[in-house]
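Visitor: From the sequence below, what's the structure:
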Amino acid sequence: MRVHDHLTFRAWRRRLNAPPLPGWLGDMFGGAALGLLGLPSPLAVLAPLPLAFLHHRLARSPHAQAAFGRAFVFALSFFALHLAWLPASMTEMLGPLGGLLTLLVLPATALTWAVPLALTRRLFGTSTLLALPFAWVLLETLRTRGPLAFPWGNPGYALTGTPLNQLASVGGVALLTLLVTLTASVLAGLGSRRRPALVALLILWSVAWLWGRGVTAAPASTSRTAVLVQGAVDPRLKAQRRTWEELGLYLDLTRGALRSGAADLVVWPETASPLPASEPEVLPALLGLDVPMLVGAPGDVPGQARNSAYGVNGKVMGRQDKRVLVPFGESLPFAGVLDFLYTSVLSSLGMTGFTSLTPGSQLNVLQLKDVQVGVSICYESVFPRLSLQAARTGANLLVVMSNDAWFGQGAGAEQHFQMGRLRAIETRRFLLRAGNDGVSAAVDPWGRVQFRAPRGERGAYRASFDVSSAPTFYVQYGDWVSWVSGVVLALLTVLGVRRSKRAPS
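Guide: Next up is the predicted model:
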């Protein structure tokens, strides 16, 4: 036995003749560690450490089935903590059955990690550690697509609270994901032959950290004022019946804020108005405020239920419909096939009148004087491609309208806000956020929170902002990190095939 073996936990277990611990227990603790480090914890920057454990386990798996089991246990443990707020909030809103059904999200989301990671082990064999970072980028890109899109848990968001977040202006959250998972692979493969890789990684982190500190040294210039209105209306009451009192509440809060000074823009949250802003009962009241406005309200397309944002300035200047709907909250995925199941479940929850919303089909940048606004409605703020499209179409300001009161008092609303902050960095645009009960905030183009209203308090808050049209590298070249990752994986596949042909049978 070598000298240093006396100092290892494994050596002491052998000397004590203790039975070996089951491998799944380590996977469970590794996933739990990542969950405890995750957003909104400031320790999230340490996420590469538990991910290194996962990468090591995947690379050492004897076959793809073992890799799948290890990845699934790790992911299930992670999402059980990262999304602990979800069943808790749904129990509060929909009762015990609603919370119980929400638990199904955990294994389903764990599969979105386990299947691609096991496939990576199957395809790349001895090159698994090298392939994993690029596979992570692609799998997280895929998790933002389709009717079940749910990007919560993306490893790249672990760097949101650090100067490394400025890399998002170069390659979006995908570049952060690549950095985190590449770090995990280097740590997982540490050894005498891997020391140059570790040194290179330390240099990369140091340079990126210093660059991030440098570009955020100067304060952001602000020459305009926005009023962010936070009505704090109970979402359960909104779901039961919309009332004129809601509209009156938002009008009164806005008038009160405008009495203390003029504003360049007023932003109301998602579904603040019970009727479309274009309705004769609503529009005159909005015009009476005599200020450019963004109003969350139902869509005004006959025969369709839509979640929309209206630009109002002397008239209705345009409407942006919500394009990405919340699965099972605003839409019923695969309803044509699963209609019998949805009918039974909705009846048990007392929601027999539930109707899926109609998603918007196009981007409409809303112009209010010289401010051109790209609007994301609630859930949409965690999808980078939407703000990217808006910036490319001429938006010089990003706005998020939300109703995070559904999240309850858990970590969900904070996670939602912190993920959305990266949209400001990716595009170098100010981001204004108005939430029903929060988070209402102003974020500058470097992702710094310039103003944040107390969550849960009713009020209208003044916040400074400005407009910008300068394109970032990410705005110019889009999701290039995903394309590069795909090319790298293709090359590794070709090299693997050639290597296997040259190997003796």
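Visitor: Could you use CA atoms for every contact and neighbour count after this?
Guide: Noted.
Visitor: Let me know the secondary structure of A263.
Guide: coil (DSSP: H, G, I helix; E, B strand; the rest coil).
Visitor: Contacts only, for it.
Guide: By C-alpha atoms under 8 Å, 6 or more residues apart in numbering, the residues touching A263 are 224-227, 291.
Visitor: Could you do P269 as well?
Guide: Neighbours of P269 in contact, by C-alpha under 8 Å, 6+ apart: 229-230, 295-296, 401-403, 434-436.
Visitor: Helix, strand, or coil at the residue nearest to L247 when sequence neighbours are not counted?
Guide: Among residues not flanking L247 along the chain, S273 sits closest, at 5.3 Å (C-alpha to C-alpha, 6 or more residues apart in numbering). Here S273 is coil, with the state taken from three-state DSSP.
Visitor: what do you get for the one 3 residues further on?
Guide: When the structure is reduced to helix, strand and coil (three-state DSSP), P276 reads as coil.
Visitor: My read is that it contacts A297, right?
Guide: Yes - under the criterion of C-alpha atoms under 8 Å, P276 makes contact with A297 at 5.3 Å.
Visitor: Name the residues contacting each of these two.
Guide: In contact with both P276 and A297: no residue, using C-alpha under 8 Å, 6+ apart.
Visitor: What is the burial count for L190?
Guide: As a burial measure, L190 scores 14 neighbours (other C-alpha atoms under 10 Å).
Visitor: again, but for D27
Guide: 25.
Visitor: how would you label it: helix, strand or coil?
Guide: Assignment for D27 (three-state DSSP): helix.
Visitor: Repeat that for R319.
Guide: R319 is classified as strand under three-state DSSP.
Visitor: give me the element the nearest residue to it once chain neighbours are set aside is part of.
Guide: Closest residue in space to R319, ignoring its immediate chain neighbours: Y310 at 4.5 Å, by C-alpha to C-alpha, 6+ apart. Assigned by DSSP states H and E, Y310 belongs to strand 307-312.
Visitor: what packs against that strand?
Guide: If contacts are counted by 3 or more C-alpha pairs under 8 Å, 6 or more residues apart in numbering; DSSP states H and E, strand 307-312 sits against strand 293-298, strand 316-321, strand 366-368, strand 371-377.
Visitor: May I see these arranged in TSV, with distance to T160 and mean neighbour count as well?
Guide: Formatted as TSV, the helices and strands packed on strand 307-312 follow (distance: least, C-alpha to C-alpha, whole Å; neighbours: other C-alpha atoms under 10 Å):
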stretch	distance to T160	mean neighbour count
strand 293-298	28	26
strand 316-321	28	21
strand 366-368	28	22
strand 371-377	19	25
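Visitor: Please report the distance of G26 from P155.
Guide: 20 Å (C-alpha to C-alpha, to the nearest Å).
Visitor: Among these two, which residue is more densely surrounded?
Guide: Between G26 and P155, counted using other C-alpha under 10 Å, the more crowded position is P155 (26 against 17).
Visitor: Isn't the more buried one up against L179?
Guide: No - using C-alpha under 8 Å, P155 is not in contact with L179; the gap is 9.3 Å.
Visitor: Let's compare: structure for the following, please.
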Amino acid sequence: MHPAIPILVVMFAAGVGYANPLLHLPTAVLGVPLALSYIAFSARSPQTALKRGWLAGSLASLAAMYWIAYPVGVYGGLPWALAVPCPVLIAMAIGMYFGIYSFIMHYAARTMPPLLLCLFSGLLWTSMETAQGTFFTGFPWMTMSSAFAFRPEWIQGASFIGAYGLSGLLTSVTTGILTWKISKSSKVWSISILTGLFMLGIVRATPQALSTLISTGNASIGIVQGNIDQASKWDSKYKKATFEKYLRLSEQLTDKADLVIWPETAMPFYIQDPGIMRAKLFNFATRTDTPILTGAPGYLLHGPKSFSLYNRAFLIQPGTTVMNWYDKVHLVPFGEYVPLKDYLPIGKLVQGAGDFIPGEDVQPLKSGNLAMGMLICYEGIFPELAQERVEKGANLLVNISNDAWYGNTSAPLQHLGLVALRAVEQGRYLIRDTNTGISACVDPLGRITNTTELFVDAAVLAKPELMAGETFYHANYKAVTRIPILLTLIFICWIIIKTRMNSSKLNKERKTD
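Guide: Purely as a prediction, here's the structure:
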């Protein structure tokens, strides 16, 4: 086989495997680890495996995340000649993870029996995705299991081993497929895993399967999608129109809803400052007797000319001017702040109020019997953040976002798929409210309902259950996330020892000859 073929297979598999508006074939994403392992097995040297794996991974990342150029080019003020290379550079960086995977698998294939190789490949992939979500502030957008998020019957394993673990388990299946011809045990492994995942999807569709979770009540949540043009959102001339649009859409829901949610930075002004719009907002909540949860910039004054800015979610209760809020803790580099800004010759790549400061308090926002674990924007793609919110007592997860940055690209679909996994992992309903879509309600089985179209005004009433109890993943979070990494490191040490022993043995044989 020509060396370029598996590289192109990885790129194509990522392009159609991850969610996109044109052609989405979730099972195609399995071609990514399968072709990367083939590259590792067929390469003549570990260096070749590393280079080809890196190239394949870079092309795969670019095929899935080409959309990064859109917010940078349209809203970042950079010419397209500079915007287009941005996803290329990011893809090249993420591609290194895939290159390292192929590099290690090259050695593993020469030191491990097929069945052990299947197990190790899954552990290695799980560790690789964990690393993607950790190093350099983390960006786990290429979580493979997210490709199946719109097929809830295939993601139930996330309630036991998490999204990263599920990705690893699927990877082990592809390794088994590659070694079918030389190992019956690999064939049994792959068939058993696929059968187990399929049966789990069937079993968890029954009410008895969620016996560890308890419904403590129901809620009616209004989801308002304002569909505000990002180009004019921060223009002072449009602030009043934006505000009144949210009030108008919310009027359709207030007589039925226990709470109305508006998206991330829905209000392009400081709610903390006295003014006409602030007064109207509080009067609206009081008149309709409906709490409002809205995104808006917030600040903390340190002195006459010293302050900190926050990406904040405000909870406004009827009959009072006292507000509770949540400040986003995991900010987007170069979007909400500039890392090492004293040393880098660039500023923020997108519009906004200014450089934000990360928050610290992750306690749920409470309204009546609602205890809402807040996840702003891409906080929803990090499993550990949802885990922390539920540990603090959240009976409902809420993700507010503004995906207007991404236009009609793959990003809104991919973002929804990633966030949906948090509902399955944690056994909580998740309400997702975005400025331009896709807004939705996700249940603990990952079933997505109340979805809105992109770039339309929408006022939707969702009726989630408020959940208590723990999934296996939540209850055993430390073990589930740490054991794969520990086992991966142990196996790598074993591979190094075996490789050196084999090399020493080969050298002795050559000297004897």
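Visitor: circling back: what's the counterpart of the residue nearest to R319 of structure 1 in structure 2?
Guide: Under the alignment (TM-score structural alignment), Y310 of structure 1 maps onto F314 of structure 2.
Visitor: returning to that earlier point: from the chain's centre, how far out does the strand holding Y310 of structure 1 sit?
Guide: 23 Å (C-alpha atoms, centre = their mean, to the nearest Å).
Visitor: swap in stretch 207-226 of structure 1?
Guide: With C-alpha atoms, centre = their mean, you get 22 Å for stretch 207-226 of structure 1.
Visitor: buried set for that stretch?
Guide: If you call a residue buried by 16 or more other C-alpha atoms under 10 Å, then stretch 207-226 of structure 1 has these buried ones: 208-209, 211-213, 225-226.
Visitor: Check stretch 487-494 of structure 2 too.
Guide: For stretch 487-494 of structure 2, by 16+ other C-alpha under 10 Å, it's 488, 491-492.
Visitor: what do you get for stretch 180-187 of structure 2?
Guide: So stretch 180-187 of structure 2, judged by 16+ other C-alpha under 10 Å, has buried residues 180, 185-187.
Visitor: who's in contact with K239 of structure 2?
Guide: K239 of structure 2 touches 233, 267-269, counting by C-alpha under 8 Å, 6+ apart.
Visitor: Kindly reformat these as CSV containing distance to Y246 of structure 2 and neighbour count.
Guide: Formatted as CSV, these follow (distance: C-alpha to C-alpha, whole Å; neighbours: other C-alpha atoms under 10 Å):
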residue, distance to Y246 of structure 2, neighbour count
K233, 13, 19
M267, 9, 22
P268, 12, 21
F269, 14, 19
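Visitor: Could you single out the nearest of the residues you listed to Q47 of structure 2?
Guide: K233 (49.3 Å; C-alpha to C-alpha).
Visitor: Counterpart of that closest one over in structure 1?
Guide: K233 of structure 2 maps onto K238 in structure 1, by TM-score structural alignment.
Visitor: and its match, helix, strand or coil?
Guide: K238 of structure 1 ends up helix, using three-state DSSP.
Visitor: what's the distance between it and T102 of structure 1?
Guide: 21 Å.
Visitor: and if you look at P298 of structure 1?
Guide: 26 Å.
Visitor: L325 of structure 1 too?
Guide: In terms of C-alpha to C-alpha, L325 of structure 1 sits 17 Å off from T102 of structure 1.
Visitor: Geometric centre of structure 1: which residue is closest?
Guide: In structure 1, the C-alpha nearest the mean C-alpha coordinate belongs to V382, at 3.6 Å (C-alpha atoms, centre = their mean).
Visitor: show me what contacts it?
Guide: 151, 416, 419-420.
Visitor: again with T481 of structure 2
Guide: 161, 165.
Visitor: name the element it belongs to?
Guide: helix 477-512.
Visitor: from the middle of its chain, how far away would that helix be?
Guide: So, by C-alpha atoms, centre = their mean, the centroid of helix 477-512 of structure 2 is 32 Å from its chain's centroid.
Visitor: What residues sit buried inside that helix?
Guide: 477, 480-481, 484-485, 488, 491-492, 495, 498-499.
Visitor: quick revisit: which of the contacts of V382 of structure 1 also appear as contacts in structure 2?
Guide: Retained in structure 2 (both residues aligned by TM-score structural alignment, their matches' C-alpha atoms under 8 Å) from those: 151, 416, 419-420.
Visitor: Export those to JSON lines and append columns for distance to L338 of structure 1, secondary structure and neighbour count.
Guide: Listed next are these as JSON lines, based on distance: C-alpha to C-alpha, whole Å; DSSP: H, G, I helix; E, B strand; the rest coil; neighbours: other C-alpha atoms under 10 Å:
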{"residue": "P151", "distance to L338 of structure 1": "23", "secondary structure": "coil", "neighbour count": "17"}
{"residue": "H416", "distance to L338 of structure 1": "29", "secondary structure": "helix", "neighbour count": "21"}
{"residue": "M419", "distance to L338 of structure 1": "32", "secondary structure": "helix", "neighbour count": "24"}
{"residue": "G420", "distance to L338 of structure 1": "32", "secondary structure": "helix", "neighbour count": "26"}
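Visitor: Could you single out the nearest of these to R10 of structure 1?
Guide: Of the kept ones among the contacts of V382 of structure 1, the one sitting nearest to R10 of structure 1 (C-alpha to C-alpha) turns out to be P151, at 37.5 Å.
Visitor: The closest one pairs with which position in structure 2?
Guide: Per TM-score structural alignment, P151 of structure 1 is aligned with P140.
Visitor: mind listing what its match touches?
Guide: 129-130, 132-133, 381-382.
Visitor: Export the residues you listed as TSV, with columns for distance to Y429 of structure 2 and secondary structure.
Guide: Shown next, in TSV, are the contacts of P140 of structure 2 (distance: C-alpha to C-alpha, whole Å; DSSP: H, G, I helix; E, B strand; the rest coil):
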residue	distance to Y429 of structure 2	secondary structure
E129	25	helix
T130	24	helix
Q132	26	helix
G133	23	coil
I381	15	helix
F382	16	coil
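Visitor: most neighbours, which of those residues?
Guide: Result: I381 is most packed of those (other C-alpha under 10 Å), 26 neighbours.
Visitor: That residue and R422 of structure 2, how far apart?
Guide: Distance from I381 of structure 2 to R422 of structure 2, by C-alpha to C-alpha: 8 Å.
Visitor: And I346 of structure 2, by the same measure?
Guide: Distance from I346 of structure 2 to R422 of structure 2, by C-alpha to C-alpha: 34 Å.
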